[in-house]
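Trainee: Curious how this folds, go ahead:
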Amino acid sequence: MPPAHPFDFDAVNSDGDKLKEECGIFGAVGVTDAANFVALGLHALQHRGQEAGGIVTYDPDEGFNSARRFGYVRDNFTSQTLMKTLPGALSIGHVRYSTAGSKGAAIRDVQPFFGEFSMGGAAIAHNGNITNADALRRELIERGSIFQSSSDSECIIHLMARSLQRNIPERMEDALRRVEGAFSVVAMTRTKLIGVRDPLGVRPLVLGKIGDGWCLASETCALDIIGAEYVREIEPGEMVVITAEDGVQSHRPFRPQPSKFCIFEHVYFSRPDSIIGGQSVYETRRQIGVELARENPVEADLVCPVPDSGTPAAIGFAHESGIPFGMGIIRNQYMGRTFIEPTEHIRNMGVRLKLNVNRALIKGKRVILVDDSVVRGTTSRKIKEMILDAGAAEVHFRIASPPTAWPCFYGVDTPQREKLLAATMSEEEMCQHLGVDSLKFISLDGLYRAVGEAEGRDKSCPQYCDACFSGEYPVEPADMIKKGFQMKAAE
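Mentor: Coordinates of the predicted model:
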């Protein structure tokens, strides 16, 4: 498969030093040319997946139609010619970064997936990861199912096909009861838009109103782009079935469980202009910076964010510490596409292609760099070198999340545990490895306080999924355990 762009930074600097943002899903019903709304919604969710995207529509005269493409939404779903092939008032879409299945996968791995059942067709798009997908896939193949992709999400379609329930929503309920892990799903039939969240609510899903129609989205920022009114979050374990005629009908197909929403959505994954649980993501990240400054003060002359994800936390850190805030690092906003061919010389430039130091601001100063996380540490080392090359007197890292010491199995592309810096080094060893004057992370309790839990983390029953920091997995990763993954020993 040729690259989606002549030159892409992630292909050049593919050192896995940032956690990749799972996937984004969007659906609309009861609106003219629903695919146009879905394309706009997916554009707003592009940060959640840049590898590929797809849209499925239904029109009474044309039936089901679909388009799946590699690359960005802006490059693939703006053609009037293409959009005319996606008619109808009902549509769902998906943007993808592969977390299960092969990397650089074929077009058959791009969602939404479609299936034809005895009672009509249905399409589904899934954000998350099925932790028992290997076992389900093996069972389904042994019983005659023929898979078309390497994606774990396809298991849902096959489970629906084998269900004996009367209609597609009931078949989906039946299928999802067999699924373990994390899932937010949007699906469609000829008349219905369906949204489901797993019983723990690990991955996000929100409901919006657009004119006489309705929409579902991974984040509220996708509602804003189409002028939709935010109605509410889909609750953990809830299924909504929406039609243009009857509106929203809610079902509770799963046994109630304590919510375990992914806390890293607050730290990094969600866009800062989104709302989570009634809270501004931007304000939460600013408060993370406040807590970080309280826990880990240091004498310095400048607080500088690592753009763009570190900016709100750096603003909070600067305000709380009284140290001036400055944009000491400038991001090249046009890095996603360029005519420059990725020669070996260009590849060796690495992070400098994406970020540049504001030398006039940095020179001679003791600099605090605020970033959202440290994964492998390779990018952090390069940024430190750039800051020192610009004449900084000292470099101090302050990280707006606890050390990432455990892989995620719920829809986030995480390196193997032995490749996570915090899994093999203490904080002091990481500081020496990065070659900085100091390195400090926010505590897990501090992070919980920043997201609104005044008493910090409830150790007996954590309020969020924080497995990437704590090693405490709310759903046992069955497939990975069979492959030899060692869970954290009980304390």
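Trainee: going forward, measure contacts between C-alpha atoms and count neighbours the same way
Mentor: Noted.
Trainee: May I ask you to confirm that Asp198 is in contact with Phe183?
Mentor: Yes - judged on C-alpha atoms under 8 Å, Asp198 makes contact with Phe183 at a distance of 5.3 Å.
Trainee: From the centre of the chain, point out the most distant residue.
Mentor: The C-alpha centroid of the chain is most remote from Gly364, which lies 37.8 Å away (C-alpha atoms, centre = their mean).
Trainee: Work out for me the element it sits within.
Mentor: For Gly364, there is no helix or strand it lies in under DSSP states H and E.
Trainee: And for the one 4 residues further on?
Mentor: Assigned by DSSP H and E, Ile368 belongs to strand 366-371.
Trainee: Report the angle between the very next helix or strand once past that strand and strand 366-371.
Mentor: Next helix or strand after strand 366-371 toward the C-terminus (DSSP H and E): helix 378-389. Helix 378-389 runs at 160 degrees relative to strand 366-371, counting by axes from the mean of the first three to the mean of the last three C-alpha atoms, to 10 degrees.
Trainee: Run through who's touching helix 378-389.
Mentor: Contact with helix 378-389 is made by Asp15, Asp17, Val351, Val357, Ile362, Val374, Glu394, Val395, Leu434, Gly435, Val436, as judged by C-alpha atoms under 8 Å, 6 or more residues apart in numbering.
Trainee: structure for this one too, so we can compare:
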Amino acid sequence: MSKHMPPAHPFDFDAWSEDAGDDKLHEECGVFGVTGVTDAANFVALGLHALQHRGQEAGGIVSYDPASGFNSARRFGYVRDNFTKQSLMETLPGALAIGHVRYSTAGSKGATQIRDVQPFFGEFSMGGAAIAHNGNITNADALRRELIERGSIFQSSSDSECIIHLMARSLQRKVPERMMDALRRVEGAFSVVAMTRTKLIGVRDPLGVRPLVIGRIGDEGWVLSSETCALDIIGADYLRDVEPGEMVVIEDGELKSLHPFVPAKPRFCIFEHVYFSRPDSIIGGRSVYETRRQIGVELAREAPVDADLVCPVPDSGTPAAIGFAHESGIPYGMGIIRNQYMGRTFIEPTEQIRNMGVRLKLNVNRALIEGKRVILVDDSVVRGTTSRKIKEMILDAGAAEVHFRIASPPTAWPCFYGVDTPQREKLLAATMSEEEMREHLAVDSLKFISLDGLYRAVGEVKGRDASCPQYCDACFSGDYPVAPTDMLEKGFQLKAAE
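Mentor: Here you go, the predicted model:
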């Protein structure tokens, strides 16, 4: 599936933002489910709006109402542009609903197809069920071949559809048990929110790579969400995380906890702390904002530099820049301002306009920057295209020096667990040393936080214990906790043993 939607206007910024220098990593999706409330779909729409940062390509909602059965709506674009329309929301009645926002990693890389938009629905002998999946199935190609050979007919190019077909082939009598059977065949990362006519179900893979939390609305309502920030928008109370390897089944106001998988040591995605999650979310009992601020503190300790101003690359670099400035004693300033209203326009995309891509999103505060030695704090460097253009903007504004400080280690390996990552040869850190990257970006200095420093920032006092890491940090270390089966078949080379 294409990562960008077909342009809705003669000129659509989203359709060429990558060419304009948007080389950030992107999460695949966000999931949300509600039961025990009137008009559950409206709550789901609000929750998906809060999770929009996890997927901007498309969204979908499935609800159940005893009078009309299962109802669904899937749309391209933002939640606010689709699921705020009364005419649409009236087609999604009921006290039980789930939803999904999508940013494709697995699936068709050609034209966007509505059939790839989740949640997916299946009608089984015991009744219907819908699922929404966050993550990536690393053996999806092998499963798809097997299922097609046995007669399954796929409707989408998404890896997530494998789960529905595996459920259909299970001999178990109830949906939760069929889901257990299916997910035991699946490799990779999955946080799933599912529903039947009476049940809301949540499950995480044994390593707990992707997040999933439980919330309460009053005395009767229950919520499942990718992040706690989506609980806040509907006034729900955070109860706890779904544990790695746990399945929760909510029915008639009661939650039942099951552990259907072989226990494993958790490997939560550390990049959720660095970039993916919203700063106002709580992960594992820790404030994401506070963790990112602490990353800046560690970075200032590891890579000090004489300068006049600490400036974040908005918005993801802001908490780390605040921590860096506080620890270093160098003043903090908003040297780069984000245009909050940047979006689709009717301007024809001439080459000159295309080259202004970053400037459409960001503008330099010239009065603050001019003559200063500037430290730019950003969350990551992927291909380096955005970093180079931002550096040029800072120098054009009259900065005396430009120093980059990066709030994550070098991203040298692709992610196969639900993150849209370029091929390894397109990752700057995969082909260059830190000094070569500095020369490529043409900045006065470039330093990344160490992997140990990142672990200290997320609460591991002794840093990363190489014998037993607490997080999935494969994008930095090349240490993949689950073998990427499909990619290995295609020739991907794992890191050589040291």
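Trainee: quick one: TM-score?
Mentor: The TM-score (TM-score structural alignment, normalised by the length of structure 1) is 0.98; 490 aligned residues with a C-alpha RMSD of 1.0 Å.
Trainee: any chance of the contacts of helix 378-389 of structure 1 in a markdown table, with distance to Asn65 of structure 1 too?
Mentor: Formatted as a markdown table, the contacts of helix 378-389 of structure 1 follow (distance: C-alpha to C-alpha, whole Å):
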| residue | distance to Asn65 of structure 1 |
| --- | --- |
| Asp15 | 37 |
| Asp17 | 38 |
| Val351 | 41 |
| Val357 | 48 |
| Ile362 | 54 |
| Val374 | 42 |
| Glu394 | 58 |
| Val395 | 54 |
| Leu434 | 51 |
| Gly435 | 54 |
| Val436 | 54 |
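Trainee: rewinding a little: what is the strand holding Ile368 of structure 1 packed up against?
Mentor: The contact analysis (3 or more C-alpha pairs under 8 Å, 6 or more residues apart in numbering; DSSP states H and E) places strand 366-371 of structure 1 against strand 302-305, helix 311-321, strand 394-399.
Trainee: what stretch of structure 2 does the first one fall on?
Mentor: Counting by TM-score structural alignment, strand 302-305 of structure 1 falls onto residues 309-312 of structure 2.
Trainee: mean distance, that stretch to its aligned residues in structure 1?
Mentor: Compared with structure 1 after fitting, stretch 309-312 of structure 2 has a mean deviation of 0.1 Å; criterion: mean C-alpha distance after the TM-score superposition for structure 1.
Trainee: In structure 1, what residue corresponds to Leu207 of structure 2?
Mentor: So Leu207 of structure 2 corresponds to Leu200, using TM-score structural alignment.
Trainee: Against Pro474 of structure 1, how distant is its match?
Mentor: Distance of Leu200 of structure 1 to Pro474 of structure 1, computed by C-alpha to C-alpha, to the nearest Å: 8 Å.
Trainee: same question, Glu295 of structure 1
Mentor: 28 Å.
Trainee: do the same with Arg171 of structure 1
Mentor: Distance from Arg171 of structure 1 to Pro474 of structure 1, by C-alpha to C-alpha: 26 Å.
Trainee: again, but for Arg166 of structure 1
Mentor: Distance from Arg166 of structure 1 to Pro474 of structure 1, by C-alpha to C-alpha: 32 Å.
Trainee: matching residues in structure 2 for stretch 37-50 of structure 1?
Mentor: Using TM-score structural alignment, stretch 37-50 of structure 1 pairs with 43-56 in structure 2.
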